[in-house]
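Colleague: sequence? don't have it. structure:
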């Protein structure tokens, strides 16, 4: 086999393995990467292949202590020099955030660099396998932080128990005591003082310190508590705060409790204020809500785009039929109008024109089939009798079975009824069964087995054959629209795409296991 073809097949096989791999040349040019590696690094394969490794994965300037590029380069150079694998230590190597240019997403890895040689002992490429242990590292970090916080909290609790008389002054909340109907500051703890840095509060009326509170709901609540003695609580209240003299008020958000203080005559003489500033949390929620709104708008836009695409397909599949048929008629009229016999080159040109028209007509029919597939889903359709559908299909497939000497075995007793539209079930089974016969192995008659069982809330339909089979690279793109791998039989490339779309419309999935030259097994899972 051509070494380049062999290399290409090896790289394609690595792309679908479940582990996280990236493959680089001895010159550190990226050759390919597995799907798992792309998922872990937030990359697309076309962004990586052909690029210099460290251009695609630069250092995070915000984490210079990680020395990520330097460590990886040193390991690769060691592998190239010694020809031996090198297990790297735990690495902090962040990846670029595709949604925020210039920003990085934290990642931690356990990497291993392994050389691969050709038959002549020359280094062909290096496989960099890496286990993403970010969650484990972050969990350990969170545990340390949590343990540290727990330790601090216990120490703080012990200190607070030792100085109960100073509870208010050491509380984490902003606390003050406002005396009389004018709400004059009688007590202010340090946290409250931080709201008004470098300003004297004690002995001054609240409205002198914060005149923006006049005629606001906060002022009315303070007055109401002073008059009635009833405690009042508020969440996420927006209060304009002038934090420095001469500055404009800043909208700040607080959770607070207003509680009356009684004198020796059981009369309210002051109001306690216990407040926690939650400005950052509220603004963060507002940002999340804004993002949700943007996402909703994006979804609505996508819906409109999909509708436009359906309209385009409809136009292409229907509105172009007339002009194409007219063109076919014109070609026929031209053939009849020209003198006979035509020179060979004239016949050739007319045949080429007629062939182009036929191919265009076939494409329009296929587009119409795709459009109908997108519009055919009916979630309210009643369950159908699987055995009846299979018996009907057996009659349709009988000529092909007799012509090839094929055998169709059916075991569907476990699924008397299947909850999907009859038309969809028939189309699904016909495509799978006819493919099993159509793509038979030339050295043996087709032997096809259809089985149905129930498993974990799904109907499990399997179609197994002993036909040509598929290699790994073919399986990766098997269900793509208009994708064909064999040209020795008629086909449009719509069959397996139709199967996949039908199953996905029902909330299910389709899988394939195949071995080249041995056969294939298609497994369809439909929710029951």
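Modeller: Nice, thanks for sending it over. Predicted model only: the values in this text are computed from it and were never measured. Numbering: from 1, shown residues only.

Colleague: rest of the way, CA atoms for contacts and neighbours
Modeller: OK.

Colleague: Next, the buried residues of the helix ranked longest in the chain.
Modeller: Criterion DSSP state H: the longest helix present in the chain is helix 279-314. Buried residues in helix 279-314, counted by 16 or more other Cα atoms under 10 Å: 279, 282, 310, 313-314.

Colleague: isn't residue 249 right next to residue 211, touching?
Modeller: No. At 10.1 Å, residue 249 does not count as touching residue 211 under the criterion of Cα atoms under 8 Å.

Colleague: quick one on the thing from earlier: which of the buried residues of helix 279-314 lies closest to residue 261?
Modeller: Ranked by distance to residue 261 (Cα to Cα), the buried residues of helix 279-314 are led by residue 279 at 27.8 Å.

Colleague: Not counting its neighbours along the chain, what's nearest the closest one?
Modeller: residue 253 (4.5 Å; Cα to Cα, 6 or more residues apart in numbering).

Colleague: How about residue 320?
Modeller: The shortest distance from residue 320 to any non-neighbouring residue, by Cα to Cα, 6+ apart, is to residue 364 (8.0 Å).

Colleague: and the one you found, helix, strand or coil?
Modeller: helix (DSSP: H, G, I helix; E, B strand; the rest coil).

Colleague: Would you confirm that it contacts residue 321?
Modeller: Yes. Under the criterion of Cα under 8 Å, residue 364 makes contact with residue 321 at 7.5 Å.

Colleague: chain center to stretch 451-461, what's the gap?
Modeller: Between the centre of stretch 451-461 and the centre of its host chain there is 27 Å, according to Cα atoms, centre = their mean, to the nearest Å.

Colleague: What's the end-to-end length of it?
Modeller: In stretch 451-461, first residue to last residue: 6 Å (Cα to Cα, to the nearest Å).

Colleague: May I see the buried residues of that stretch?
Modeller: 451-453, 459-461.

Colleague: Just the ones of those residues in strands?
Modeller: Residues of these located in strands (DSSP state E): 451-453, 459-461.

Colleague: tell me the two of those residues that are most distant?
Modeller: The span of these, defined through Cα to Cα, is set by 451 and 459 at 10.4 Å.

Colleague: in the stretch 51-200 of the chain, which spans are helices?
Modeller: Here the stretch 51-200 of the chain has its helices, by DSSP state H, counting those that start in this stretch, at 53-56, 68-82, 134-162, 167-170, 190-193.

Colleague: Show me what stretch 179-199 is in contact with.
Modeller: Here stretch 179-199 makes contact (Cα atoms under 8 Å, 6 or more residues apart in numbering) with 168-178, 201-206, 223, 226, 241-245, 269-271.

Colleague: Grab the most central residue of the chain for me.
Modeller: residue 39 (9.2 Å; Cα atoms, centre = their mean).

Colleague: Please compare the first structure with the one that follows:
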């Protein structure tokens, strides 16, 4: 198009003038074609303008065959100049196009950064110059300080309350050294409005030095998150936890004192109870009437029950202290011990018990401990089992190992409650709901006595199975025929 335009100029410019400047006009067309169209357009303009100049302006005109080497040299020289200019102009266009792309990319990147800067939920600010002048802030940063004017002002001039705080010094250090600073939950006391009171705020923030295109210092960038609510909530929870810990320690001290008191009291009570029992036995022997003898017997029985309660409390204290219970081993028939225990309980509860043993079982055990195990488990079965169903008591084993089981029908023990049954002072929800009397130490004593025998205790309970407490005990001294059933 530029070449055709140059050719049209030939029609409007007088021949005398155009005759002097034909190459100049076409040369300009090549330059413009190269600048606006690139190398390809410049080369095309070079070829076309050379042909037009040769045909229309170099005599003899209207022919490409001059038969004059001077004229052909002019055309060749013109074409070479145009070719050089076309290459230069094409390169210039490529450079301009690349520059345009770079500027366009920089503009797009800047817009993206500005969008991030503006919409980020974090507070962002940029300071420049030795006096740390606010160059940029986003809405979230401005919101931290309400309506206070920040942009264009030095840091300490805009926020004078920071004079006595470390932030200005930190910014200067980052500006000078280039080493980023990361703050975690740092306290900043500042006003949220112009003229407002100073308030405590906590921030997670990062100061980073930014450099210009030449590698020099441009400014310091701040990325901050207000974590005041989180810090205050944690501080409150820590205070609550500390208060709870103090309460727990107080309760533990109170419990320890109570346990020591109970241990001391129960120990001291045994002496007067023993004396009272001896006196009751003397009264029974010297009674002059059957009625007085029966009264003395009831006193003795009451003293025995009180002594048993004291013994249970003392043993519970030993279990709590992690000590093993003391046993008194002796050779005995376990079947006879169990039968006597069931007979005594039947006097209280009637014929609720169905006792089953394969025969005499002799071995070395603590008969008193086994009696206590049976009494506790059988009493529990009566308390919590179905009132119209029997309680099954079974004794089996060898001279070196004994198995006891007590089964009752009725509501099963929930699985989540079974694990805590043998802990001291732990009572099941069913016991609490049924308002059954008890201290919550019976099953703990059973467990402690079983462990003292080198054995164990457990429970199986379900809607179809009923509830069965089982006990496994080892003989306290080995005897011959350990694997023989007796």
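Modeller: Okay, I see it. Owing to the predicted nature of the structure, the values given are computational and were not obtained by experimental measurement.

Colleague: Tell me which helix or strand the residue nearest to the centre of structure 1 sits in.
Modeller: helix 35-41 (DSSP states H and E).

Colleague: Where does that helix end up in structure 2?
Modeller: Under TM-score structural alignment, helix 35-41 of structure 1 has no counterpart anywhere in structure 2.

Colleague: next structured bit after that helix?
Modeller: Next helix or strand after helix 35-41 of structure 1 toward the C-terminus (DSSP H and E): helix 45-48.

Colleague: list the helices and strands that following helix packs on?
Modeller: Here helix 45-48 of structure 1 touches strand 30-33, going by 3 or more Cα pairs under 8 Å, 6 or more residues apart in numbering; DSSP states H and E.

Colleague: switch the cut-off to 10 Å
Modeller: strand 30-33, helix 35-41, helix 53-56 (3 or more Cα pairs under 10 Å, 6 or more residues apart in numbering; DSSP states H and E).

Colleague: so the last one corresponds to what in structure 2?
Modeller: If I follow you right, that is helix 53-56 of structure 1. So helix 53-56 of structure 1 is aligned with nothing, judged by TM-score structural alignment.

Colleague: With stretch 311-321 of structure 1 instead?
Modeller: Mapped onto structure 2 using TM-score structural alignment, stretch 311-321 of structure 1 spans residues 260-270.

Colleague: before we move on, back to that, can you state the mean residue-to-residue distance of the longest helix of structure 1 versus structure 2?
Modeller: For helix 279-314 of structure 1, the mean deviation from structure 2 after alignment is 1.9 Å (mean Cα distance after the TM-score superposition for structure 1).

Colleague: counting contacts, what elements does that helix pack onto?
Modeller: When contacts are defined as 3+ Cα pairs under 10 Å, 6+ apart, helix 279-314 of structure 1 packs onto strand 232-241, strand 250-262, helix 344-375.

Colleague: so which of the ones you listed is the most packed in?
Modeller: Among those, strand 250-262 has the highest mean neighbour count (mean count of other Cα atoms under 10 Å), at a mean of 18.

Colleague: against structure 2, where does it fall?
Modeller: Under the criterion TM-score structural alignment, strand 250-262 of structure 1 matches residues 199-211.

Colleague: average distance between the matching stretch and structure 1?
Modeller: Counting by mean Cα distance after the TM-score superposition for structure 1, stretch 199-211 of structure 2 comes out at 1.2 Å.

Colleague: Distance from that stretch to the middle of the chain?
Modeller: 26 Å.

Colleague: Without its sequence neighbours, what residue ends up closest to residue 266 of structure 2?
Modeller: Nearest non-adjacent residue to residue 266 of structure 2 (Cα to Cα, 6+ apart): residue 310, at 5.4 Å.

Colleague: same deal with residue 474 of structure 1?
Modeller: In this structure, residue 474 of structure 1 finds its nearest non-sequential neighbour in residue 485, 7.5 Å apart by Cα to Cα, 6+ apart.

Colleague: Surely the one you found is in contact with residue 479?
Modeller: No. At 11.3 Å, residue 485 of structure 1 and residue 479 do not qualify as touching, with contact defined as Cα atoms under 10 Å.

Colleague: who's more crowded, those two?
Modeller: Here residue 485 of structure 1 and residue 479 are set side by side on neighbour count (other Cα atoms under 10 Å), and the busier one is residue 479, at 21 against 9.

Colleague: Name the SS class of that one, please.
Modeller: With three-state DSSP as the basis, residue 479 of structure 1 sits in coil.

Colleague: For it, list the residues it contacts.
Modeller: Shown in contact with residue 479 of structure 1 (Cα atoms under 10 Å, 6 or more residues apart in numbering): 493-501, 510-511.

Colleague: Take the residues you listed and, keeping just the buried ones, write it as a PyMOL select command.
Modeller: Per 16+ other Cα under 10 Å, the buried members of the contacts of residue 479 of structure 1 correspond to this PyMOL selection:
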select buried, resi 493+494+495+496+497+498+499+500+501+510
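
Colleague: In TSV: the contacts of residue 479 of structure 1, plus distance to residue 261 of structure 1.
Modeller: Output for the contacts of residue 479 of structure 1, formatted as TSV (distance: Cα to Cα, whole Å):
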residue	distance to residue 261 of structure 1
493	82
494	79
495	80
496	77
497	75
498	75
499	74
500	71
501	70
510	70
511	71
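
Colleague: Out of the contacts of residue 479 of structure 1, which sit inside strands?
Modeller: 510-511.

Colleague: Trace residue 292 of structure 1 over to structure 2, please.
Modeller: Counting by TM-score structural alignment, the partner of residue 292 of structure 1 is residue 241.

Colleague: Residue 389 of structure 1 matches what in structure 2?
Modeller: By TM-score structural alignment, residue 389 of structure 1 lines up with nothing in structure 2.

Colleague: Looks to me like residue 389 of structure 1 is in a strand.
Modeller: No. According to three-state DSSP, residue 389 of structure 1 belongs to no strand; its state is helix.
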